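Undergrad: With the sequence up front, the predicted model follows.
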Amino acid sequence: MSRRTLLRGAAAVAGAGAAGALAGCSSDDNSGGTGTKAQTTITYWDWYASQAGWVDNEIKLFQQAHPGIAVKKTTQVSDKYADLVSLAYRSNNPPDILMVPKSPQLSQQVTQDWLLPVDKWATKDWQSRFPQSSFVEGVDMFDGKIYTAPFAAPAPSLQLYVHHKVFKDAGLTESDGSVKLPKSWDDVTHAAEAIASKSGGKVAPFGFGNSTNTTLAWWLDLFVRGAGSPGGAAVGGIDGMDYRVGQWTFGTDRNYADVINLLLEWKNKNWFYPNSMSISDEQARAFFERGRFGMTVGGVWNQPEWTEHKFTDYSLVTLPAPDGNPKALFYGPPGGKFVAVSSKSKHADEAWAWFDWLYSKDAGKRWVEQGQGLSVYADNNDPKGVTFAPFAQYVAMSGTAVVGPQPTVRNPLLTKLELPAVKPDINDVLSGIWTGQLKDVQGTLSSLTDKMNQALSDAVKKVGTGASQKDFAFPDWDLTKPYTTKPGA
């Protein structure tokens, strides 16, 4: 997931960022859980790898409750998933029910007749169990018809992870012996000073793995939000813009330059693990686990691997702010998507039954309790129901993510917008600044801002009459509260 459409956690379904290690894995248990052959087998595709345990358990429970239906699961590699779905439709052999691919846009999947409207089953009573604004034209509804639904709540997509032993060895503890977690920029700086000093340089205060040229943007994103900038630097496409003004503001919002200069200040003090630019995020996770450095930035997708290795000696905080009080939050769109029924399915009723099961409150509760992410049902997001302490900390952060403005709700014509990628992008710019190839931080950010805003202007013109750049501006938005976009407003 893009981390804001993720991180909704997550998120995208905040955890999907870690998926992709398991390919072509299928469940061959078609018994329906009763010892007798199921009457109907439906095929189901997703890209969940680390979340496979939750899916498999839901299949088991579903088949026990529906002995006439068996679910045959196939888990595809995440970065090939969209291509494989497209190929399946071209060959007229798609699954009965599938996790909605990230591309093409959902509106295009609908116009290409990939997906089946579920209004036949998704009655008003069924819809009423979801939170307000869960079904939104241009998001999960098109021409008044429902095709999918939100599964996860908007989620805090990025956190600062703190290694307990490294902090304790540096004397960073409270009076009761617990780790003293940083909340402000000064707290983070003081913790880094202590780690560097007490370890004699043997342990780096910070570390990351930027071999894929993406993780530096996570640091920028996390810290600028705390300072009061809503645009997600780590989020691609439209979702990374500052909706207060309807433009990208890398060059005009001083928080971006301030955070970059703060990171450079830490770098010049040799506080970052020296190979951070060349190692992968997976290697960085392993080095953090081993205590090579004391702090790293990432998402909840870090936790399954550490849990597998029985590493639990860490805590997480989010939105470190200049004064310790975050001025902005994480934002997701209203509505959402998870799974959909294929228009080509010959077993639509049975596919709907599985669709309905996955969207049940009980399935969402098990999703949270098993440490996979946040549920669209707020009652499920209770840290008291989570036995694993680090994930309970994550669940307790659910209030730091809310629904934000959504231009396509205001003007459904914008679902036709096709925004081209601008290169170099923010990831390239950050790498260039970090390595010293780009010396002028402010000038570089301003140039990037101009190029991105020009690309948006050109894309809006191609949408045609009825679309305007003003559709992207929400000047009345309070960054500390949810925003409900009114159609046409």
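TA: Received, thanks. Residues are numbered from 1 along each chain as shown.

Undergrad: C-alpha only now, for contacts and for neighbours.
TA: Fine.

Undergrad: longest helix of this protein?
TA: Counting by DSSP state H, the longest helix found in the chain is helix 441-463.

Undergrad: count of neighbours near the closest residue to Lys451 other than its chain neighbours?
TA: By the measure of Cα to Cα, 6 or more residues apart in numbering, the closest residue to Lys451 outside its immediate chain neighbours is Val422, 7.1 Å from it. Residues lying near Val422 (other Cα atoms under 10 Å) number 14.

Undergrad: Quick check, Val422 in contact with Asp450.
TA: No: counting by Cα atoms under 8 Å, Asp450 is not a contact partner of Val422; they are 10.5 Å apart.

Undergrad: Name the residues contacting each of these two.
TA: Counting by Cα atoms under 8 Å, 6 or more residues apart in numbering, no residue touches both Val422 and Asp450.

Undergrad: Distance of Ala153 relative to Gly373?
TA: 9 Å (Cα to Cα, to the nearest Å).

Undergrad: Correct me if wrong, but His162 is in a strand.
TA: Not quite, residue 162 is Val, not His. Yes: assignment of Val162 by DSSP: H, G, I helix; E, B strand; the rest coil places it within a strand.

Undergrad: Which residue ranges of the stretch 301-450 of the chain form helices?
TA: Along the stretch 301-450 of the chain, the segments classed as helices by DSSP state H, counting those that start in this stretch run 302-308, 348-358, 361-369, 389-395, 407-410, 426-435, 441-463.

Undergrad: Quick one, which of these gets closest to Gln105.
TA: The stretch from the helices of the stretch 301-450 of the chain with the least distance to Gln105 (Cα to Cα) is helix 407-410; that distance is 12.4 Å.

Undergrad: Next up, a structure to set beside the first:
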Amino acid sequence: MLNIRRVTLATGALAVGALAITACAPSAGAGNAAGDDTTITVWGWRQEDATTYEEIFKTFEEAHPGVEVEYVPYLNTEYDTILATGLKDASGPDVAQLRSYGLLQPLVESGDLVALDDEIDGLDEFSPSVLDGARGVSDGAVYGVPFAIQTLHVIYNTAIFDDLGLDEPTTWDEMVEAFDTIKASGVTPLANTVTDTWMLPIEQEIFGAGTYGGTPYLEKMLDGDATFTDQPWVDSVDAWTSTQDYWGDNFQGTSYEDAQALFTSGQAAAFPGGIWELANFRKANPDLELGIFNVPAPDGSGTPVPGYVDGSFGVSNASDNKDAALELVEWMASPEFGQAFSDKLAQISPVPGVTPTDKLLAEAVDGYAAEPSPYITYAYFSGGTPTAWDLASSSFSSLILGEIDAAGAAGKIQQGVDQWFTPRS
């Protein structure tokens, strides 16, 4: 089984603090290392972004005559299985969009990816904790160039807040008072999803990070000095579920798409989720006025902003165009790619030197830089089976349905993690 102690995990401020550093980009005049008339296939799971990726890759193609970059998207829910098979021979991708943290490890262990540490320039400019999202647990090598940081917030309808005379809350009590006011007005305060259980650990981080203590608590967990069953973590689950009164009618049957629709239609004032939702919400309702706020710790100790590396782009060991693929991935570590990615896809790029032009993305970056907090179950306890993320998704569902309490949910997570986790030495 994978052993998390075999790699040192840097858990301080993530890449945002290093965004002012300029990455080393490949020369714009560099030729095609694999010869003329080369097609580099890039596999990914973002079907909705295919046209935009093709547009972004045109910049690389213009600087590399004779090279065509083809983005091949697959259905998100089928992608992992398709990729695992496709990487086995040259008929698969040259470059692949890779999942992060524990979900990356099967591809590392199978030997299907090129270790990039000594292959491309620019990686040493990234924050070590950002590279953790693309690092092999067993060998500590980096297998992809991280492409996005996702931060977690409460996204809110500014028009509703303005109509009710509400400001962004700066304390837990102010947040509860705002939710009370919204509920009294006949609007659902929070559009939470329950049936799509993958969202439940995200919601718990948003409302619970300030209770368990964020990064300092993670450090204790990795050293074996704290667990999911200790009181700070259990209390963080209770802090999250204490907001149930504001989730609206029949929340037990609310799906992810239902929750999105409640928010974009104006029936709910806020949506707890990731910064990636901004693009979705703006597309669904271009007239929607959006804001974000971060949940203050109930004891007033701070306002943590949870975040994690969403994925990376790596090179297939079976590729017949490995040199050209490496050159493309090296370009993906440059500010030119990172800025285009951020501007055109409304995402936070972890590439050093990139500053979001979108106001809310910039606000998210600033908050995350000031007080970064980890997404513990997904990022740091997903290196073995069963993953803490899968366990949390399942046990939190049982909790919401009233089958267990917070301590019971935490116990299920810890029991599963104990099967494979060894504290770092």
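TA: Nice, I can see it. Quantities reported herein were computed from a predicted structural model and do not represent experimental measurements.

Undergrad: What value does the TM-score take for this pair?
TA: TM-score for the superposed chains, counting by TM-score structural alignment, normalised by the length of structure 2: 0.77, backed by 390 aligned residues with a Cα RMSD of 4.0 Å.

Undergrad: and the longest helix of structure 1 with helix 426-435, angle?
TA: 170 degrees (axes from the mean of the first three to the mean of the last three Cα atoms, to 10 degrees).

Undergrad: how far out from the middle of the chain is helix 441-463 of structure 1?
TA: Counting by Cα atoms, centre = their mean, to the nearest Å, helix 441-463 of structure 1 is centred 24 Å from the centre of its parent chain.

Undergrad: quick one: buried residues of that helix?
TA: For helix 441-463 of structure 1, the neighbour count (16 or more other Cα atoms under 10 Å) marks 441-442, 444-446, 448-453, 455-456, 459-460, 463 as buried.

Undergrad: next one: stretch 45-59 of structure 2
TA: Under the neighbour-count criterion of 16+ other Cα under 10 Å, stretch 45-59 of structure 2 has Trp45, Arg46, Ala50, Tyr53, Ile56, Phe57 buried.

Undergrad: The residues you listed in helices, which ones?
TA: Within the buried residues of stretch 45-59 of structure 2, residues falling in helices by DSSP H are Ala50, Tyr53, Ile56, Phe57.

Undergrad: Which residue in structure 2 occupies the aligned position of Thr75 of structure 1?
TA: Residue pairing (TM-score structural alignment): Thr75 of structure 1 is matched to Pro73 of structure 2.

Undergrad: same check, this time on Trp185 of structure 1
TA: By TM-score structural alignment, Trp185 of structure 1 lines up with Trp172 in structure 2.

Undergrad: quick one: contacts for its match?
TA: Trp172 of structure 2 makes contact with Val295, Pro296, Ala297, Pro298, Gly300 under the criterion Cα under 8 Å, 6+ apart.

Undergrad: Could you do Phe207 of structure 2 as well?
TA: Phe207 of structure 2 sits next to Ser236, Ala239, Trp240, Val295 when contact means Cα under 8 Å, 6+ apart.

Undergrad: what's the helix or strand for the second one?
TA: Okay, so that is Ala239 of structure 2. Under the criterion of DSSP states H and E, Ala239 of structure 2 resides in helix 231-241.

Undergrad: for that helix, packing partners?
TA: Under the contact criterion of 3 or more Cα pairs under 8 Å, 6 or more residues apart in numbering; DSSP states H and E, helix 231-241 of structure 2 touches helix 200-212, helix 406-417.

Undergrad: which residue ranges form the helices in the stretch 101-250 of structure 1?
TA: With DSSP H, counting those that start in this stretch as the criterion, the stretch 101-250 of structure 1 has helices spanning 106-111, 124-127, 164-169, 185-198, 215-227.

Undergrad: Just confirm Ala455 of structure 1 contacts Lys423, I think it does.
TA: No: between Ala455 of structure 1 and Lys423 there is no contact under Cα under 8 Å: 10.9 Å.

Undergrad: For burial, what's the neighbour tally of the counterpart of Trp354 of structure 1 in structure 2?
TA: Under the alignment by TM-score structural alignment, Trp354 of structure 1 pairs with Leu328 in structure 2. When neighbours are counted by other Cα under 10 Å, Leu328 of structure 2 registers 26.

Undergrad: and if you look at Thr355 of structure 2?
TA: When neighbours are defined as other Cα under 10 Å, Thr355 of structure 2 has 21 of them.
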